[in-house]
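**Q** Next comes the sequence, and after it the predicted model I'd like to discuss.
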Amino acid sequence: MGTGDKGSFIISVSTSVSGKRSGHDRCQSDPPMSNLLHNLVHYPRLFQLIAVLGFGGSFQYGFQIPVLNSPSPFIKAFINETWLRRHNSPITGGTLTLLWSLIVSVYSIGGLIGALVSGYFIGLYGKRTCQVCNSIFPVVAFVLVACCRIARSFEMILIGRFLFGFNAGLGMNIHAQYLSEIAPKKLRGFTNVTCCIFVTFGKFCGQLVGLSELFGTESLWPYVMSVCAVASLVQLFLLPFLPETPPYLLMEKQDEAGCMKAVQQLWGKGDHREEIEEMKQEKAAMKSIKIMSVLDLLRDRSVRLQIYVMVALMVGMQLCGINAIYFYSNEVFREAGFSDDQIPYIVLGVGVCETLSAVIASFLIDRFGRRGLLLTGYSLMGLALVLLTVSLSLKVWFPWLSYASIALIILFTLLFGVGPAGVTLAICVEIFTQTSRAAALVVVGSLNWMGLYVVGMAFPYIVVGLRQYCFLVFLVCIVLTVIFCFMFLPETKGKSVLEVTEVFRKLKFPRQHVLGRAQNSNNEQIMSTRF
């Protein structure tokens, strides 16, 4: 290679790097949600797919968490009535508690199984086909629950709850992975946060339909799950007409024409060369690597730091205290002087706040970044827990502090929605490549369901032992999560998957990175003297 060739090579490399940087800077400087109406007009099919996926995906998970709270007395009465008819004697308190615990917890068991098998089915059939088939489970589960009184079988409620859990566990993983692959770079953060929006909206709807004015009555409680069935039917009929994800078509199906068609359907007929080029680069980089299983992922040393970050994020979200807040809020509201008839509506108001906070996060995530929202949210949540502990401890001497406790609960919920709840899943899907993302989401789903089960079982005992000081346990978890994320979590805003992978490599091997930079600098100096 002659001197002129070397100069041309350096000029071409520098031009490509500068071009890449300029595109990256454009993405960074572009305020993606400042013109939401423009995006709705420019990406109509993308927003249609987000809505269909949301109602058939994470909405189901959120809806099932609170939906049985209000109708629980009627369900327990039905169990007792069925037991009496079968055995000619009323059910004992211990047996009733056991059966009710099974009805509540079997949802988590079904969810865990659904999360564990999601990677296998996604790899075998693709995300769209799996989600279409998954839409059948809520319909079957609703029919079982709706017919339980006619069949005089509380076992049908158990089976229905298990199927709802399986649907949610499988659907959450498919939904998260689908979202991570359908959006252009400038809308990637917003698109990923919609998963959290549908979770919180599902919780709100679950609280709403359980009220006595709707399905929370003795005659209508078997039909409380009809909302899930309707949402699944909508997805079942509409999703086949919407496109598969472009990365899946290009990297796993080797269908470049199908990928281009899906891109044009989702993003319009504009210039999408940068995103398509990134997909091709990722495809080239992963050409010799097969789709990872969970065991392959856990054994792969190259993504070990990403796994640690993912586990820290999921454990931190489960142990930050949000579930404890929901558990303790009824007692705080009761101590503030609200009656038991009023408390469900106040809790519904808290659910509205959580939904609004998730919507706010969708506007902020592409402007302020994932890392900033996460660290700020956790830090302010920790401060809110300190103040809540103080107010609960001193309310005996200062009764007005009960109202301060209510305000702090609402503030904590808002901070959780804007911070950890809004960005945790987005980060988890953005730090893994196409070959490892499905396996990573299996781990994410498993940690989520196990954490939900453990916290639900252990927290009542923590409350009995520590009372208002129980929140200090979660404060310690928040502090540890903030320290870990500050040290090891990079910003993923505006970066491609390969760029994020390179950042993690530099964090894992900082000395090699410094030596490499020094060597490149020396090479550049030597080459520059040859011109």
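**A** Looks like it arrived, so ask away. Numbering: from 1, shown residues only.
**Q** Going by C-alpha atoms from here, please, whenever you check contacts or count neighbours.
**A** Noted.
**Q** can you pull the buried residues of stretch 432-442?
**A** 432-442 (16 or more other C-alpha atoms under 10 Å).
**Q** Looking at these, spot the one nearest residue 100.
**A** Ranked by distance to residue 100 (C-alpha to C-alpha), those are led by residue 442 at 28.2 Å.
**Q** now the helix or strand hosting residue 514, how far from the centre of its chain.
**A** Here residue 514 sits within helix 510-528, counting by DSSP states H and E. Helix 510-528 sits 40 Å away from the centroid of its parent chain (C-alpha atoms, centre = their mean, to the nearest Å).
**Q** Now tabulate the buried residues of stretch 432-442 in TSV and tack on secondary structure.
**A** TSV is the format used below for the buried residues of stretch 432-442 (DSSP: H, G, I helix; E, B strand; the rest coil):
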residue	secondary structure
432	coil
433	coil
434	helix
435	helix
436	helix
437	helix
438	helix
439	helix
440	helix
441	helix
442	helix
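**Q** this is the other structure I want to compare:
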Amino acid sequence: MEKEAKSDFGIRPREAMDAAGSIEIVRPKRKKPKLTAFLFSTTVFSSIGMFQCGYSLWIVHSSAAIISEFHNATLKPVKEQPNELKFDDELLAVTTIMFPIGALSGLLLLGFLVDHWGRKGTLFLSNCINIACATLLGLSRSWNSYNVGIFARLLNGMSSGMFSCVVPLYIVEISPPNVRGALHVVSTWFLTMGVLMAQILGLHEALGNREGFPHLMSLVGVIAILNMVLLQFVPESPRFLLIQKGNETEARQALKMLRQKDNVEEEVEEMLLEDLCEKAEKNMNLLKLLCFRELRRHMICTIILMAGSQLTGVHGVYFYAERIYLSLGIGSKYIRFMLLGVNGGLHLVTLLVIFSIDSVGRRFLLLIGIMICSMISILLAVFLELQVKNNPSWAYISTMLVLLFLAAQMVGPAPIPYLLVGELFLQSARGSACMIGGFVNWFSRLFVPLMFIRLEPLIGPYIFLFFWPISIFIFIYIFKMIPETKGRTFVEIQKAMEMRLQKKEHRKRRAKSRAGVNSFH
């Protein structure tokens, strides 16, 4: 049985956490830090990484024709074979799969990087990788080398995977509890903005053609250079400096910059309390975290949250969306403008979440989003089947269901899991936990579409019925196991999580005792 470590003052972390809960009763009410212009600017500058991630995601998943044209151009001087088309299809598949493989590879390094190089240092490294990717993509055309382009997509995936975790991690740590949710969703808004920008520039009239594709991809490098310049003006995470590096002086300076005031003693005390409560979790890494018994329930929550965000059926909705829009009578040339309009609507939904998440709470938005997605999955299975049976009028209902589904996904399952993973752990374990959560999310992002492509030809739209019970299971698990985190410090969230576990254990013991009494009688 694992022994619980003592602090330097002879206090056990669990006792310190209990003390934190009791102090809450007698301590004067905390003053809520204001959202300063510098804090918001820091959030925006770091969120440019999510913009790059969204930009790259769209190009990988929605520009197959452009990539094929580009490969045809680079292959002409080196390949004159009768089975050219088949080879190009295989080449396109390899190019596409390199992106998620790169993301998974980058995430395997993330835990080490964020705990040794810092959050800001990892942001710099991710931008450097994107600059190298853009340079290689720009040169691949002049070198007539598709191999260079494929390797560049691997690098692009690495940077995107790292950005998808380190940006939310950094924002969660620099934000005060009362605006932490809103600032996190700002990074999601930048992700959707990156997708929108890629959609606009990817139009055939713009850069979505064989000649413009290298410039379309090289633009990622320009954005990365801009991001590196802006990151010069933002501080390192104060929590990383104080708790993991033990540098209280630099942590105070960073806090003063972020809060735009000199008196930051209250937040420093809260960080020192977190440092005291996590003594047993010091020097945490991937293997230690997976084997650490006290955080096992937290890890299960992380895996369910991150996999669940991809198991709502969202990939099936995107798969059917274009053919549903075509069945409305919209010409194939105008579908892209329909997609632009839908993305613009999702921006409005994201703004609504930004202004509501710290008032209505994470749990409510996440649960309502998952519930709506689960119900729409059933309805889509029904109406898509009716539409297949030569009833095109059902396409209007199917379109409304698709729009509602995407809005519900953006309300909860898309932005909130990354936020909750950052909030459920204390400082030393947070980096490794975000790495595991990000790996699960990207693996699900790779596995679920492959599974969908295999099963959809066999069962058609009834595949949505496969996602419904999974969504219901995730809904019940979140409702029972994950506490509300809005407005709470990380120590208070740990206390709330522990209380839920204690209540569950108490119910189990009471049920066993009742069963024993009944068997005795």
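**A** The structure has been received and is ready for your questions. If you're wondering where the values come from, they're calculated on a predicted model, not measured in any experiment.
**Q** re earlier: what's next to the helix holding residue 514 of the first structure, contact-wise?
**A** With contacts defined as C-alpha atoms under 8 Å, 6 or more residues apart in numbering, helix 510-528 of the first structure is touched by residue 506.
**Q** cool, and stretch 456-473 of the second structure?
**A** Residues outside stretch 456-473 of the second structure that contact it (C-alpha under 8 Å, 6+ apart) are 308, 311-313, 316, 370-371, 373-375, 377-378, 380-382, 384-385, 452, 455.
**Q** now stretch 112-123 of the second structure
**A** 46, 49, 110, 163, 166-167, 169-170, 231, 235-237, 240, 244, 285, 428, 431-432.
**Q** what range in the first structure does that stretch sit on?
**A** The alignment of stretch 112-123 of the second structure onto the first structure (TM-score structural alignment) spans residues 120-131.
**Q** gap between the matching stretch and the chain center?
**A** The chain centre lies 19 Å from the centre of stretch 120-131 of the first structure; the measure is C-alpha atoms, centre = their mean.
**Q** now the end-to-end length of it.
**A** 13 Å (C-alpha to C-alpha, to the nearest Å).
**Q** buried set for that stretch?
**A** Result for stretch 120-131 of the first structure [16+ other C-alpha under 10 Å]: buried residues 120-123, 126-128, 130-131.
**Q** Same question for stretch 100-116 of the second structure.
**A** For stretch 100-116 of the second structure, by 16+ other C-alpha under 10 Å, it's 100-108, 110-115.
**Q** Over to stretch 303-322 of the second structure?
**A** Neighbour counts over stretch 303-322 of the second structure (16+ other C-alpha under 10 Å) mark 303-317, 320-322 as buried.
**Q** Kindly report the same for stretch 452-470 of the second structure.
**A** For stretch 452-470 of the second structure, by 16+ other C-alpha under 10 Å, it's 452, 461-465, 467-468.
**Q** And for stretch 279-289 of the second structure?
**A** Buried residues in stretch 279-289 of the second structure (16+ other C-alpha under 10 Å): 279-281, 284-286, 289.
**Q** Let's have those residues in CSV, adding distance to residue 58 of the second structure.
**A** CSV is the format used below for these (distance: C-alpha to C-alpha, whole Å):
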residue, distance to residue 58 of the second structure
279, 42
280, 42
281, 38
284, 35
285, 33
286, 31
289, 33
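**Q** Show me which of these is closest to residue 209 of the second structure.
**A** When those are ranked by distance to residue 209 of the second structure (C-alpha to C-alpha), residue 286 comes first, at 43.2 Å.
**Q** I'd like the distance between the most centrally placed residue in the first structure and residue 117 of the first structure.
**A** For the first structure, residue 425 is the residue whose C-alpha lies nearest the centre (C-alpha atoms, centre = their mean; 4.2 Å). With the distance defined as C-alpha to C-alpha, residue 425 of the first structure ends up 19 Å from residue 117 of the first structure.
**Q** Please list all residues in contact with residue 314 of the second structure.
**A** 405-406, 409.
**Q** superposed on the second structure, where does stretch 452-466 of the first structure end up, distance-wise?
**A** On superposition with the second structure, the mean distance recorded for stretch 452-466 of the first structure (mean C-alpha distance after the TM-score superposition for the first structure) is 1.6 Å.
**Q** which residues of the second structure does that stretch align to?
**A** Per the alignment by TM-score structural alignment, stretch 452-466 of the first structure matches residues 445-459 in the second structure.
**Q** Figure out the helix or strand that residue 338 of the first structure lives in.
**A** Under the criterion DSSP H and E, no helix or strand holds residue 338 of the first structure.
**Q** and the next element down the chain from whichever strand or helix holds residue 124 of the second structure?
**A** In this structure, residue 124 of the second structure sits in helix 118-143 according to DSSP H and E. Downstream of helix 118-143 of the second structure, the next assigned helix or strand under DSSP H and E is helix 146-174.
**Q** elements contacting that following helix?
**A** If you count contacts as 3 or more C-alpha pairs under 8 Å, 6 or more residues apart in numbering; DSSP states H and E, helix 146-174 of the second structure packs onto helix 37-62, helix 64-75, helix 84-116, helix 118-143, helix 180-201, helix 238-239, helix 416-423, helix 427-459.
**Q** starting at the chain centroid, how far to the last one?
**A** For helix 427-459 of the second structure, the separation from the chain centroid amounts to 11 Å (computed by C-alpha atoms, centre = their mean).
**Q** Repeat that for the fifth one.
**A** Distance of helix 180-201 of the second structure from the chain centroid (C-alpha atoms, centre = their mean) equals 12 Å.
**Q** what's the matching range in the first structure for it?
**A** So helix 180-201 of the second structure is aligned with residues 188-209, judged by TM-score structural alignment.
**Q** mean deviation of the matching stretch from the second structure?
**A** Mean for stretch 188-209 of the first structure is 1.7 Å (mean C-alpha distance after the TM-score superposition for the first structure).
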